[in-house]
Structures are given as structure tokens and as C-alpha cells.
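Trainee: the following block contains a protein sequence and its predicted model.
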Amino acid sequence: MKKNIFQIVGLFLLLPLLAGCNDTDDVAAIFTGKTWKLNYITVDGGHEMFNFWGTDNTARTKSYEELEKSGSYNIVFDGIADGDIINGKIRGTIVKSFALEGSWSANGKDNSFSASVSGNDGGDVLAKNFMEGLKTATSYEGDTNGNLYLIYKGGQQTFRMVFRVVNN
């Protein structure tokens, strides 16, 4: 009898933990308070840079050199969450110190994302695709451990922009 009482009490103690679980992301903790740097853009499910350059190895080399520079391909999200939704400003640097700016929104319940940005791609092939990805991204995946993925359609393919944190 005592064993059954302890089991019942144990179950009641677990109820608050189970009831506290939800499937909503903490969008403010994921996006804000960090500087995000592009790692690469890949076809969804891939793990390497998509070949946006075709056979133009000179343009590819130029893009990779710019990607490796400190301060390029960086974005910062500022915003205020209201429930599951956050809205705010986005700013950053693309290439050759060309700035980007605009607004963004994300929903922690359905992982939707949208951004309206403007900036100069400096004629760089990767920068052009970076800007296009930000403008057309419709969803995100991320966590508070420094992982952020923006997903967008490019023609017939789905692309994933992979970011890492460069500072907090």
C-alpha cells in the first residue's frame, strides 16, 4: 500500500514538468544578442557550399576570400518578442563593407521567417545569393546553442543558409 502511495505522489510531482513542456521556440533567445556569420549555403539536406559559380573559378575564389574575411556576411537581429512572434530590425555587412538593413519577423510556434532587406552585393555571386536567400526565406531552424538555418526556395530547389555565432 505504501509503495502505491509513493508511486501516485511521484506521478503528481511529475505533472508540472510535463505540463510545462511546449513546442514553441524562444525566438528572442535564438536570434537576438548575437552576431551571425554565414558559413555556407547548401541545397537542403546537404553539407557543403552550393556551386553558384558554375565553371567560373575566379568568381568562386573571390567569393570564398570575401566569406573568410572578418566582418563580411554578418547579420544582427534586433527585436522584441510578443508571445511566439518577434519583429524587429536586421542589419549587417555583406562584402567590401557594403551594409544591409531591413526588417524581419519570426514565429516560434510554426518556425516561419520573413525579412525585407536592402543592400549592395558588390557584384559578388555569393553575396547576390545571400541577399536573395534573406529576402525569400520562409522558415528557420535554430537553437540557443549558436545554430541558425534560414530556408528558402531558389528555382526548383530548397536552399539552407547555415550560420554560426561570431560573438555574443
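Mentor: Everything's here; your move.
Trainee: only C-alpha atoms for contact and neighbour calcs from this point on.
Mentor: Noted.
Trainee: after the helix ranked longest in the chain comes which helix or strand?
Mentor: Secondary structure of the chain per DSSP state H: the longest helix is helix 2-19. On the C-terminal side of helix 2-19, the nearest following helix or strand under DSSP states H and E is helix 27-31.
Trainee: what sits up against that next one?
Mentor: 77-81, 84-86, 106-108, 142-144, 146, 148 (C-alpha atoms under 8 Å, 6 or more residues apart in numbering).
Trainee: again, only using 7 Å
Mentor: When contacts are defined by C-alpha atoms under 7 Å, 6 or more residues apart in numbering, helix 27-31 is touched by residues 77, 81, 86, 108, 142-144.
Trainee: what of stretch 160-167?
Mentor: 34-44, 146-152.
Trainee: also stretch 77-97?
Mentor: 24, 27-28, 31-32, 66, 71-76, 99-109, 121-122, 127.
Trainee: equivalent analysis for stretch 10-24, please.
Mentor: 84, 108-109.
Trainee: wait, which of these is closest to Gln7?
Mentor: Among the contacts of stretch 10-24, Lys109 lies closest to Gln7 (C-alpha to C-alpha), at 34.3 Å.
Trainee: and that closest one, what helix or strand is that in?
Mentor: Using DSSP H and E, no helix or strand contains Lys109.
Trainee: residues in contact with it?
Mentor: 23-25, 84 are the contacts of Lys109 under C-alpha under 7 Å, 6+ apart.
Trainee: the same query, at a cut-off of 10 Å, please.
Mentor: 22-27, 83-85 (C-alpha atoms under 10 Å, 6 or more residues apart in numbering).
Trainee: Asn120 against Tyr73, yeah?
Mentor: No: Asn120 is beyond contact range of Tyr73, at 11.9 Å (criterion: C-alpha atoms under 10 Å).
Trainee: alongside the first one, take a look at this:
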Amino acid sequence: MNCLIRQTYRLLLVLSLLPLLSGCNNEDDVAAIFTGKTWKLSRLTDKGNGAPFYSGIWNNNRDMEESLNKLNHETSYFTLEFEGEELDGELMGAKVSGKGVGATISGTWDADGKSKALTFNLKVSGTENDALGKAFIKGLQNVYKYEGDIHSLTLYFKDGGATRVIGLTPNK
């Protein structure tokens, strides 16, 4: 009986050490998170604010209504698409494109799955006259980090002294 108890203790000891022997990967799979879908703007607000949009985007209610109508009813406006794949821990072919209302963006992107750092090198084409479109593109030009998964993406950017967020969800 003593022999059986000792063997059981040894087995339990070995099993309890297994988690220590296996490595833990706290790094995001950035290709899976960003690519393979079209991301659509869902909010543009101050960090920590529950409101969907920060104050000061629109000059009047008419402009706000027009922007929100475009946001809610036009699937091609306020979008981002990421290309790229991970190969041996490196992001390859990392291109990004997007659209406000009157302007489009294109360029490259780089994300670090461990630190959550995100950088864009963007070129804007066209003229953006929509106030929400202007705020969206300006925010994208100043992004410095991300949070999220395949269902929801939050991009953080600096705007003067404020930290703001661009919330995105897959376009349906």
C-alpha cells in the first residue's frame, strides 16, 4: 500500500510540473485578428467615454445626421481592410486600405502581437468633406496601439492632449 501511495505522489508531482515545462504564448495572432475581413467603424470616442462619438466632430445636427446615415446605410464608407500573413513571426505583405466618404487611404501597417503596438504608413487620396470621415482618417493617421480579436478591434490614437479610440467591427 505504501508503494502505491508513493507512486501516486510521484505521478501527481510530475503532472503538477507540466505547466511549468510548457511555454506560455501571450502574443496575439495579428494576421488572424486583422486580415480576412472588412472592418467597419462602429465608434469614435474619447478613451473611457461611453458615448459612441466624441464631441466636436460635427458643427451642426444636419451634418451629424448626414454622417450617421452614411455610416449606418453605406457598407463601403468608414471601412478598413488589412492584408498580410505571418511567416516565421514576421508580418509579410502588410497592406491596408480604407475609405471615409470622399477620400480613400492606402499604405502599410505593422502590428506587434506582444506589445499591441500598431503603426500605419498611410497615403490619403481624394478630398474628405464629411466631418466623421475627416475625424476617422485623422485618427487612423495617429494610431499607436490596438486591442481586440477577430470580432472587435479598438485602435488608440492621440489627438492633441486627448487619447481617443476608433472602434471597428467586421462589416456585415
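Mentor: Good, I have the coordinates. Quantities reported herein were computed from a predicted structural model and do not represent experimental measurements.
Trainee: superposed, what's their TM-score?
Mentor: The TM-score (TM-score structural alignment, normalised by the length of the first structure) is 0.86; 163 aligned residues with a C-alpha RMSD of 2.0 Å.
Trainee: picking up where we left off before, which members of the contacts of stretch 77-97 of the first structure occur in helices, if any?
Mentor: In helices, judged by DSSP H, the following of those are found: 27-28, 31, 66, 127.
Trainee: who wins for most neighbours among those residues?
Mentor: Within these, Val27 tops the neighbour count with 26 neighbours, counted by other C-alpha atoms under 10 Å.
Trainee: show me what it aligns to in the second structure.
Mentor: Counting by TM-score structural alignment, Val27 of the first structure lines up with Val30 in the second structure.
Trainee: skipping its backbone neighbours, what lies nearest the residue nearest in space to the middle of the second structure in space?
Mentor: Geometric centre of the second structure, nearest residue: Leu153, 3.5 Å, by C-alpha atoms, centre = their mean. For Leu153 of the second structure, ignoring the flanking residues on the chain, the nearest one in space by C-alpha to C-alpha, 6 or more residues apart in numbering is Leu168 at 5.1 Å.
Trainee: wait, is that neighbour part of a strand?
Mentor: Yes: according to DSSP: H, G, I helix; E, B strand; the rest coil, Leu168 of the second structure belongs to a strand.
Trainee: ok, so what distance separates the equivalent of it over in the first structure from Tyr73 of the first structure?
Mentor: Taking TM-score structural alignment, Leu168 of the second structure has Phe163 as its aligned residue in the first structure. From Phe163 of the first structure over to Tyr73 of the first structure the distance is 10 Å, taken as C-alpha to C-alpha, to the nearest Å.
Trainee: do the same with Gly133 of the first structure
Mentor: Counting by C-alpha to C-alpha, the gap from Gly133 of the first structure to Tyr73 of the first structure is 12 Å.
Trainee: and the strands in the first structure?
Mentor: Along the first structure, counting by DSSP state E, strands occupy 35-43, 74-82, 85-93, 99-107, 113-119, 139-143, 147-154, 157-167.
Trainee: so which of these is nearest Lys62 of the first structure?
Mentor: strand 35-43 (14.6 Å).
Trainee: related to what we said a few turns ago, out of the strands of the first structure, which gets nearest to Phe6 of the first structure?
Mentor: strand 139-143 (37.1 Å).
Trainee: remind me what that closest one packs against, helices and strands.
Mentor: Counting contacts by 3 or more C-alpha pairs under 10 Å, 6 or more residues apart in numbering; DSSP states H and E, strand 139-143 of the first structure is packed against helix 27-31, strand 99-107, strand 113-119, strand 147-154, strand 157-167.
Trainee: what about 6 Å?
Mentor: Under the contact definition 3 or more C-alpha pairs under 6 Å, 6 or more residues apart in numbering; DSSP states H and E, strand 139-143 of the first structure sits against strand 147-154.
Trainee: and the strand it packs on, what's buried?
Mentor: 148-153 (16 or more other C-alpha atoms under 10 Å).
Trainee: what span of the second structure is that strand aligned with?
Mentor: Under TM-score structural alignment, the match for strand 147-154 of the first structure is residues 152-159.
Trainee: show me the contact partners of the matching stretch.
Mentor: For stretch 152-159 of the second structure, contacts defined as C-alpha atoms under 6 Å, 6 or more residues apart in numbering pick out 139, 142-148, 163-169.
Trainee: most neighbours among the residues you listed, please name it.
Mentor: So for the contacts of stretch 152-159 of the second structure (other C-alpha under 10 Å), the most neighbours sit at Val165, 29 neighbours.
Trainee: all set now, cheers.
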